[in-house]
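[1] This is a predicted model, with the sequence first.
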Amino acid sequence: MTTPTLDQVRRAPKVLLHDHLDGGLRPQTIIDLSAEIGHALPSVGGDLTAESLGTWFREACDSGSLERYLETFDHTVAVMQTADAITRVARECVEDLVADGVVYAEVRYAPEQHVSQGLSLDEVVAAVQAGFDEGVAASGGRIVVRQLLTAMRHQARSMEIAELAIAWRDRGVAGFDIAGAEAGYPPTRHLDAFEYLQRENAHFTIHAGEGFGLPSIWQAIQWCGADRLGHGVRIIDDVTVGADGSVELGPLASYVRDKRIPLEMCPTSNLQTGAATSIAEHPIGLLTKLRFRVTVNTDNRLMSQTSMTNEMWRLVEAFGYQTSDLQWFTINAMKSAFLPFDERLAIINDRIKPEYAAL
């Protein structure tokens, strides 16, 4: 296979495992919904337009601080407090992913953050599912979308959210996640939820190794039993590169690679939160070369002004990846999806491989 053009990257089938619903709103939608509820949006230093608001979000997130990055969600979450608003956001999410060539997506959000106006947790999940169903139907079935229910690691509702994920398991929810600032909030605080999910034979991923190092990854895997690592970029701290170019893996890195634990890597987002200094120096390059189970993701499409096309294109530019490399990332992600095996296989054989061959 050859080095792809930007148009080929855009047309290539993509699989997205790490995307936040409240991090992917269209700026115009935020303006519309804010006007309906009287929510004050940030000053953009001029006329408020979709373009100026989008720029404000990106600049607020370019600070290099995870905490500052997370502040921007105050505005997106504020406009997602009614069933109609949540359904609109979910439907538009699917439309945008379809336009980006995504054939399978797991989209995550924290139901507990959408109940301030009286919705129940169950009603929040139902509103998201309604939007996803509308978007998938409008696409003519060109995409499969599942929910991941996230608990906030600084709160104490993880057991409740885990039970909600199980209640919705056969109705659109594929798994569970915890998110939020890592430092000071280890995943082991939510051990009861993870143990419950394991007893229920359920899938879960954990944000780990983004804002905090190896202990966070170690706890997520060895204490909590995570199926996948959300980001996991700091696993590179357990990889030593010698002066002669030789590479030695520490015990945790070896375990992650040997067990094929998927890394949900989000390159552009990592630059914004300071987890990496440039795409060319991002650990994804070495981890890919060492054949870890690397997947490529968007994290927050609004905050990073990104898409799957953009993420993959930046990797092509930085590392000279071929079409075969992009297919490898895509199949890695599909293999790692929280979807039944036969359904994963069908998407790989019926969509990903044929559409890559057609490129």
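    Happy to help now that I have it.
[2] okay, CA-based contacts and neighbour counts for the rest of this
    Fine.
[3] wait, doesn't residue 154 sit right on residue 183?
    No: if you go by Cα atoms under 8 Å, residue 154 and residue 183 don't touch, sitting 10.0 Å apart.
[4] where along the stretch 1-150 of the chain do the strands fall?
    Under the criterion DSSP state E, counting those that start in this stretch, strands of the stretch 1-150 of the chain are mapped to 14-20, 102-109, 144-152.
[5] Relative to residue 79, how far out is residue 328?
    Counting by Cα to Cα, to the nearest Å, the gap from residue 328 to residue 79 is 38 Å.
[6] The two: who's more crowded?
    Taking other Cα atoms under 10 Å, residue 328 and residue 79 do not tie; residue 79 has more neighbours (24 against 16).
[7] what separates the residue of the chain positioned farthest from its centre from residue 4, distance-wise?
    No residue in the chain sits farther from the centre than residue 244, which is 35.6 Å out by Cα atoms, centre = their mean. According to Cα to Cα, residue 244 and residue 4 sit 32 Å apart.
[8] hold the first one in mind and look at this next one:
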Amino acid sequence: MSVRGDELFLSGSDISITGLPKVSLHDHLDGGLRGQTIVELADAIGFELPANGAEALEGWFENSADSGSLVSYLKTFDITAAVMQTSEALTRVAREFVNDLAADGVIYGEVRWAPELHQAGGLSLDEAVAAVQAGLDQGVEDALADGQRTRTGQLITAIRHAHRSMEVAELAVRHRERGVVGFDLAGPELGFPAANHRAAFDYLAQNHLPTTVHAGEADGLSSIRSALFDGRALRLGHGVRIAEDITVERQDDASTFVTLGTLSQWVKDRQIALELSPSSNLQTGAIAQWGEELIDHPFDLLYQLGFRVTVNTDNRLMSNTTLSQELALLSDAFAYDLSDLETFQLNAAAATFLPLEDREELAEAISEGFDEA
């Protein structure tokens, strides 16, 4: 990749990756704050930060998140959650979140967050959701004023090691006509399978609200199975460890044979989207069994085998990244060209939790934008 001003360009070309239309499926609200916003919100409530100044604080987040452990990675969210406990703070963060998506060429973004983590200041779950939606709406209006068309949808997240998933599922259904498009399960994965929340997933299925489940990041195939069959997940949050169910054999004559297990075959055949987040997957150690560099990521293997791979940021603050940067990094690592990047965006558009007609409209906008690149 090359960088010119605020834009990222495809290596060896004049094609601006930043300017390409993109879809973001896996992006956490409390993982996408601006450093300066954290400083200002913390100062307003007298909250002590681990570093002084926005730049130093952003560096602290990136260094702390690069731990090789999901549990350690998640500890950084104690800071962002602490400054997101009022309606005003939630609205500001959500508005800026959309501003930053729009600046990165994202035309549709699903924004996931856990309302149950934002009640320390006395907000009800419904008040918290309404505050975030107000900010998202303001961000969309800002984009329109700048001549950009950006849309958003909320993914209401339940925390897998807590016991409020039914309450959160009911919350999501209540707000489905007010910005909520789906449900997510997140938090420490190992030891907390989706099966623990089967009642909530049954309720969501009965009310036809789609779900995505974090699985195949800090735990393996059993977690993915539970996400699919207990959680009825239409997408897998990360899902990178589905590659554990794929056997690659290289012969002496340089030929390669690939065998899919029954689980990976199921995921491939049904085009269950994998919400892959390359930089984050490196930071949390999700791909440690394959290596420590981006080139070791199973992303390309999954792509070449026909899985519905999508590219995501996970947490822009913790990974010091953008969706454009993730695409650029993958392009450099695996020599992807413009058509590959378009495929990733069309995969994401097809996997959104929007109605079919809206998904088709997104796909058209993506194809038009790439044709003009």
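    Here it is on my side, so go on. Remember, it's a predicted structure, so these values are computed and weren't measured experimentally.
[9] one step back: could you confirm the residue farthest from the centre of structure 1 falls within a strand?
    No: judged by DSSP: H, G, I helix; E, B strand; the rest coil, residue 244 of structure 1 forms no part of a strand; its state is coil.
[10] Looking for the alignment partner of residue 182 of structure 2 in structure 1.
    Counting by TM-score structural alignment, residue 182 of structure 2 lines up with residue 175 in structure 1.
[11] Show me what secondary structure element comes after the host helix or strand of that match.
    Taking DSSP states H and E as the definition, residue 175 of structure 1 sits inside strand 173-179. Next helix or strand after strand 173-179 of structure 1 toward the C-terminus (DSSP H and E): helix 191-199.
[12] now the helices for the stretch 1-150 of structure 1?
    6-11, 27-37, 50-61, 66-71, 73-78, 83-99, 121-138 (DSSP state H, counting those that start in this stretch).
[13] What is the burial count for the match of residue 182 of structure 2?
    There are 25 residues near residue 175 of structure 1, going by other Cα under 10 Å.
[14] who are the neighbours in contact with it?
    Residue 175 of structure 1 makes contacts with 147, 148, 149, 165, 169, 202, 203, 204, 205, 338, as judged by Cα atoms under 8 Å, 6 or more residues apart in numbering.
[15] try 7 Å this time
    The contact partners of residue 175 of structure 1, taken as Cα atoms under 7 Å, 6 or more residues apart in numbering, are 148, 149, 165, 202, 203, 204, 338.
[16] Keep only those of the residues you listed that are in strands.
    The strands, defined by DSSP state E, take in 148, 149 from the contacts of residue 175 of structure 1.
[17] Quick check: of the contacts of residue 175 of structure 1, which lies closest to residue 190 of structure 1?
    Taking Cα to Cα as the measure, residue 190 of structure 1 lies nearest residue 204 of the contacts of residue 175 of structure 1, at 12.4 Å.
[18] so what's the equivalent of residue 58 of structure 2 over in structure 1 closest to, chain neighbours aside?
    Using TM-score structural alignment, the partner of residue 58 of structure 2 in structure 1 is residue 54. Spatial nearest neighbour of residue 54 of structure 1, excluding adjacent residues (Cα to Cα, 6 or more residues apart in numbering): residue 27 at 5.7 Å.
[19] So the one you found is in contact with residue 48, correct?
    No: with contact defined as Cα atoms under 7 Å, residue 27 of structure 1 does not reach residue 48; the gap is 10.2 Å.
[20] Compare neighbour counts for these two and give me the winner.
    With neighbours defined as other Cα under 10 Å, residue 27 of structure 1 and residue 48 compare such that residue 27 has more, 18 against 15.
[21] which one in structure 2 is aligned with the more buried one?
    Checking TM-score structural alignment: residue 27 of structure 1 goes with residue 35.
[22] Please identify which of residue 154 and residue 183 of structure 1 sits among more neighbours.
    Higher neighbour count among residue 154 of structure 1 and residue 183: residue 154, with 18 against 11, using other Cα under 10 Å.
[23] Aligned counterpart of that one in structure 2, please.
    In structure 2, residue 154 of structure 1 lands on residue 161 (TM-score structural alignment).
[24] Then residue 221 of structure 1?
    Using TM-score structural alignment, residue 221 of structure 1 pairs with residue 228 in structure 2.
[25] ok, and what's touching the strand or helix carrying that match?
    When elements are assigned from DSSP H and E, residue 228 of structure 2 belongs to helix 221-229. By Cα under 7 Å, 6+ apart, the residues outside helix 221-229 of structure 2 that reach it are 193, 194, 195, 213, 215, 216, 233, 241, 242.
[26] From residue 368 of structure 2, how far out is the counterpart of residue 251 of structure 1 in structure 2?
    When structure 2 is aligned by TM-score structural alignment, the residue opposite residue 251 of structure 1 is residue 262. For residue 262 of structure 2, the distance to residue 368 of structure 2 (Cα to Cα) stands at 37 Å.
[27] so how far is residue 8 of structure 1 from the nearest residue to residue 86 of structure 1 once chain neighbours are set aside?
    Taking Cα to Cα, 6+ apart, and ignoring the residues beside it in sequence, residue 86 of structure 1 has residue 80 as its nearest neighbour in space, at 5.2 Å. Residue 80 of structure 1 sits at a distance of 35 Å from residue 8 of structure 1 (criterion: Cα to Cα).
[28] Tell me which of those two has more neighbours.
    residue 80 (25 against 16).
[29] Map that one onto structure 2.
    By TM-score structural alignment, residue 80 of structure 1 lines up with residue 84.
[30] returning to that earlier point: out of the contacts of residue 175 of structure 1, which comes closest to residue 300 of structure 1?
    residue 148 (14.6 Å).
[31] Alright, I will stop here.
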